[in-house]
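Q: What follows is a predicted protein model with its sequence.
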Amino acid sequence: MSRFPAPLLVLCSVLSVQFGQATGKSLFGSIGPGGVVALRLGLAALVLLLIFRPALPRGRTNVALVIGFGTAIAGMNLVYPAMQYLPLGLATSLQLLGPITLALLTSRRLLDVGLAALAVLGVWLFHSPTGAHYELPGILLALASGASMAAYLLLSRRAGASTIMASPLVWAVTWAAVLTVPIGITASGTALLDARVLGVGLIVAVLAAVLPYSLELVALRRIPPRLVGILQSLEPAAAGLAGAIILTEHLSAPQWLALVCVGAASAGTVAGQRRRRPPVSDRGSRDMAPRWEGKSDDR
């Protein structure tokens, strides 16, 4: 992957996440959102453990970081039950409000007020001009997913990441799987063992977790986290595209404009942040790597 431009890797990550989530939503009729989350995180953890073979975390600080990151990742997957009620593009836009709000609360610039207004305008445009109405549970679940994303970023900043390594992320995904797989098994039972469901679930795990995480780890060795965050602000538009292609969720012109507004607000917020030692981005950002004590080579 080193021969490909780093921004291209991030764009591929963005598309991979959203098409993976759209594919996951297509399984709702068979196993429900709980089952999809269980397959996504359970299979992703297995694949990441096999690929990176990370060293075990050592010390209370590193264990606490893994638990915090993993719990936040599990919370971010509330976007899946939210998609029972919302189009993929709207669910992703509401999710992004978490990191946007976090960035704005830690800033004192007047420009950020305008960016916040732009994000709010985007959410309003999604339903008011078209007369569409969405159920409150879906909105609340998507906002809870965004709050989990903000918590993930906050943990990253407190960790003061100095290196970009796979170990914390792999163990965090594993812990998230420990939290969510039992829920999926309880909800879906033996339906999770169906060959077709497992096959599609593996595709979801690769597209929505393994591939984007890996691409971002490579990209973050070559470009600043701020640029990664700006490129990830394309996720609402990518979600709208994935929803239209895979789920036939056709959006109106004002709704496409809404996705652009939220993405622009996210990009402006990231671009305007003062330069600081990384936070690294994760699923938008999905993914900031904490300082990790131990080997520098996870393989």
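A: Here it is on my side, so go on.
Q: Please count neighbours and contacts with C-alpha atoms only from this point.
A: Will do.
Q: What strand or helix carries the residue nearest to Gly32 when sequence neighbours are not counted?
A: Using C-alpha to C-alpha, 6 or more residues apart in numbering and skipping residues adjacent in sequence, the residue nearest Gly32 is Ser188, 7.1 Å away. In this structure, Ser188 sits in helix 167-188 according to DSSP states H and E.
Q: Buried residues, that helix. List them.
A: Within helix 167-188, the residues that count as buried by 16 or more other C-alpha atoms under 10 Å are 167-185, 187-188.
Q: Contacts only, for the residue nearest to Gly32.
A: Residues near Ser188 by C-alpha atoms under 8 Å, 6 or more residues apart in numbering: Ile31, Gly32, Gly34, Gly35.
Q: Neighbour-wise, give me the winner out of these.
A: Tallying neighbours with other C-alpha atoms under 10 Å puts Gly35 at the head of the contacts of Ser188, with 28 neighbours.
Q: Distance-wise, check it relative to Phe19.
A: Per C-alpha to C-alpha, to the nearest Å, Gly35 is found 18 Å from Phe19.
Q: where along the stretch 151-299 of the chain do the helices fall?
A: Residue ranges of the helices in the stretch 151-299 of the chain, as given by DSSP state H, counting those that start in this stretch, are 167-188, 195-205, 211-219, 225-232, 235-246, 253-272.
Q: Out of the contacts of Ser188, which sit inside helices?
A: Of the contacts of Ser188, the ones assigned to helices by DSSP state H are Ile31, Gly32, Gly34, Gly35.
Q: Just give the nearest non-adjacent residue to the last one, would you?
A: Okay, so that is Gly35. Gly184 is the one closest to Gly35 (C-alpha to C-alpha, 6+ apart), at 4.3 Å.
Q: With the third one instead?
A: Beyond its immediate neighbours in the sequence, the residue positioned closest to Gly34 (C-alpha to C-alpha, 6+ apart) is Gly184, lying 4.6 Å away.
Q: Second structure for comparison follows:
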Amino acid sequence: MTPTRTGATLALASVVIVQLGLALSVGLFDELGPEGAAWLRLAWAGVIFLAIARPRPSRFTHTGFLACVALGVTTAGLTMFFMAAIARLPLGTATALEFLGPLGVAVARGRAKLWPILAAAGVVLLTEPWHGVVDPAGVGYALAAAACWAGYILLTQRVGDEVTGVRGLAVSMPVAALVATVVAGPSVAVRLTWELVLVGAVLAVVLPVIPYTLELLALRRLTTAAFGTLMALEPAAALVVGLLLLHQVPGPAAIAGVAFVVVAGIGAERTGARPAAVSPVAEPSRA
């Protein structure tokens, strides 16, 4: 298998595993709520990445370390906002709205004006404002997650320019865990059981540890344009996973809306991608 095909396979596997991890996390909502489920995942992910990479402060520049800290804060916001969104919206709808973040970054880099129009049409179809049945709080949380994802991309590229390997994640993920602990930890800790703690550990491995590793390996074999194009398939994957695992049956408008967002994402990524960096390798996409 060629490096390009290997990279594409790894990236697509990451897309599927991310959505599986999100669908499985829904099962914790009844016990811990969406914020608690996000906190438990981030706490375990922070511990795991610390154990794997064991970062040394002396190996970071001042600006690189600050970028990692900012990335951690953004990661916490992204994770917690999105978990709150999928507690109120179908997985496919929430993921498509969240994808407006990276789509906006890609559009800002490019010159084509068609993609924002196509994405806007997709959002209208996904939310169906003429029916008024979509939870406005869920839409707000998904859009907040989209803004965090856009910031995450920019900060990830900054960290990737200054920090090699997964050392950036070994700082950003513990920071994300600390932020989530301040926000949700005190109210959730009293409801924890050993069973929930173990379930959280398993979910943290499924998301983000395994996908981050796969994405890191994929980014070593693909250009950012190719990688971003494959990531644009994520809303479609979320639609399928939501149907199969969560029994969320999308209507025709939702299917069309996701299709519009996916096409807009692919087009924007292909016309506005950042040139591939040779070294150091950029970190993977998100938490």
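A: Alright, I've got the coordinates. From a predicted model like this one, the values you see are computed outputs, not experimental measurements.
Q: Who are the contact partners of Phe126 of structure 1?
A: Contacts of Phe126 of structure 1 were listed using C-alpha under 8 Å, 6+ apart, and they are Leu90, Ala132, Pro254, Gln255, Trp256, Ala258, Leu259.
Q: of these, closest to Gly201 of structure 1?
A: Taking C-alpha to C-alpha as the measure, Gly201 of structure 1 sits nearest to Leu90 out of the contacts of Phe126 of structure 1, at 22.9 Å.
Q: quick one: the alignment partner in structure 2 of the closest one and Ala259 of structure 2, what's the gap?
A: Aligning on TM-score structural alignment places Leu90 of structure 1 opposite Thr93 in structure 2. Computed as C-alpha to C-alpha, the Thr93 of structure 2 to Ala259 of structure 2 distance reads 11 Å.
Q: what sits against the residue nearest to Leu234 of structure 1 when sequence neighbours are not counted?
A: In space, and not counting its chain neighbours, Leu234 of structure 1 is closest to Gly263: 5.6 Å by C-alpha to C-alpha, 6+ apart. For Gly263 of structure 1, the contact set (C-alpha under 8 Å, 6+ apart) comprises Ser93, Ser233, Leu234, Glu235, Pro236, Ala237.
Q: Surely the match of Leu90 of structure 1 touches Val258?
A: Yes. Between Thr93 of structure 2 and Val258 there is a contact under C-alpha atoms under 8 Å: 7.3 Å.
Q: any residues in contact with both of those two?
A: Common contact partners of Thr93 of structure 2 and Val258 (C-alpha under 8 Å, 6+ apart): Leu126, Pro235, Leu239.
Q: Format the residues you listed as CSV; extra columns: distance to Gln248 of structure 2.
A: As requested, the shared contacts of Thr93 and Val258 of structure 2 are exported to CSV (distance: C-alpha to C-alpha, whole Å):
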residue, distance to Gln248 of structure 2
Leu126, 14
Pro235, 14
Leu239, 8
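Q: Out of these, the closest to Leu154 of structure 2 would be?
A: Each of the shared contacts of Thr93 and Val258 of structure 2 was scored against Leu154 of structure 2 by C-alpha to C-alpha, and Pro235 proved nearest at 20.7 Å.
Q: and the aligned partner of that closest one in structure 1, how many neighbours?
A: Matched by TM-score structural alignment, Pro235 of structure 2 corresponds to Pro236 in structure 1. Around Pro236 of structure 1 there are 30 other residues, counting by other C-alpha under 10 Å.
Q: contacting residues for Pro236 of structure 1?
A: By C-alpha under 8 Å, 6+ apart, Pro236 of structure 1 lies in contact with Gly89, Leu90, Thr92, Ser93, Leu259, Val260, Val262, Gly263.
Q: closest to Gly122 of structure 1 among these?
A: Val262 (5.4 Å).
Q: pretty sure the closest one contacts Val123?
A: Yes. Using C-alpha under 8 Å, Val262 of structure 1 is in contact with Val123, at 7.4 Å.
Q: Name the residues contacting each of the two.
A: Going by C-alpha under 8 Å, 6+ apart, residues that sit against Val262 of structure 1 and also against Val123 are Ser93.
Q: More neighbours: these two, which one.
A: Taking neighbours as other C-alpha under 10 Å, Val262 of structure 1 and Val123 compare with Val262 leading, 32 against 21.
Q: Can you tell me what Ile210 of structure 2 aligns to in structure 1?
A: Correspondence of Ile210 of structure 2 to structure 1, assessed by TM-score structural alignment: Leu211.
Q: From Arg277 of structure 1, how far off is its match?
A: If you go by C-alpha to C-alpha, the gap between Leu211 of structure 1 and Arg277 of structure 1 works out to 25 Å.
Q: And the two? Which one has more around it.
A: Set Leu211 of structure 1 next to Arg277 and count neighbours by other C-alpha under 10 Å: Leu211 wins out with 19 against 13.
Q: what's the spacing between the spatially most distant residue from the centre of structure 1 and Ala237 of structure 1?
A: Outermost residue of structure 1 with respect to the C-alpha centroid, by C-alpha atoms, centre = their mean, is Gly131; its distance is 28.7 Å. Gly131 of structure 1 sits 21 Å away from Ala237 of structure 1, taking C-alpha to C-alpha as the criterion.
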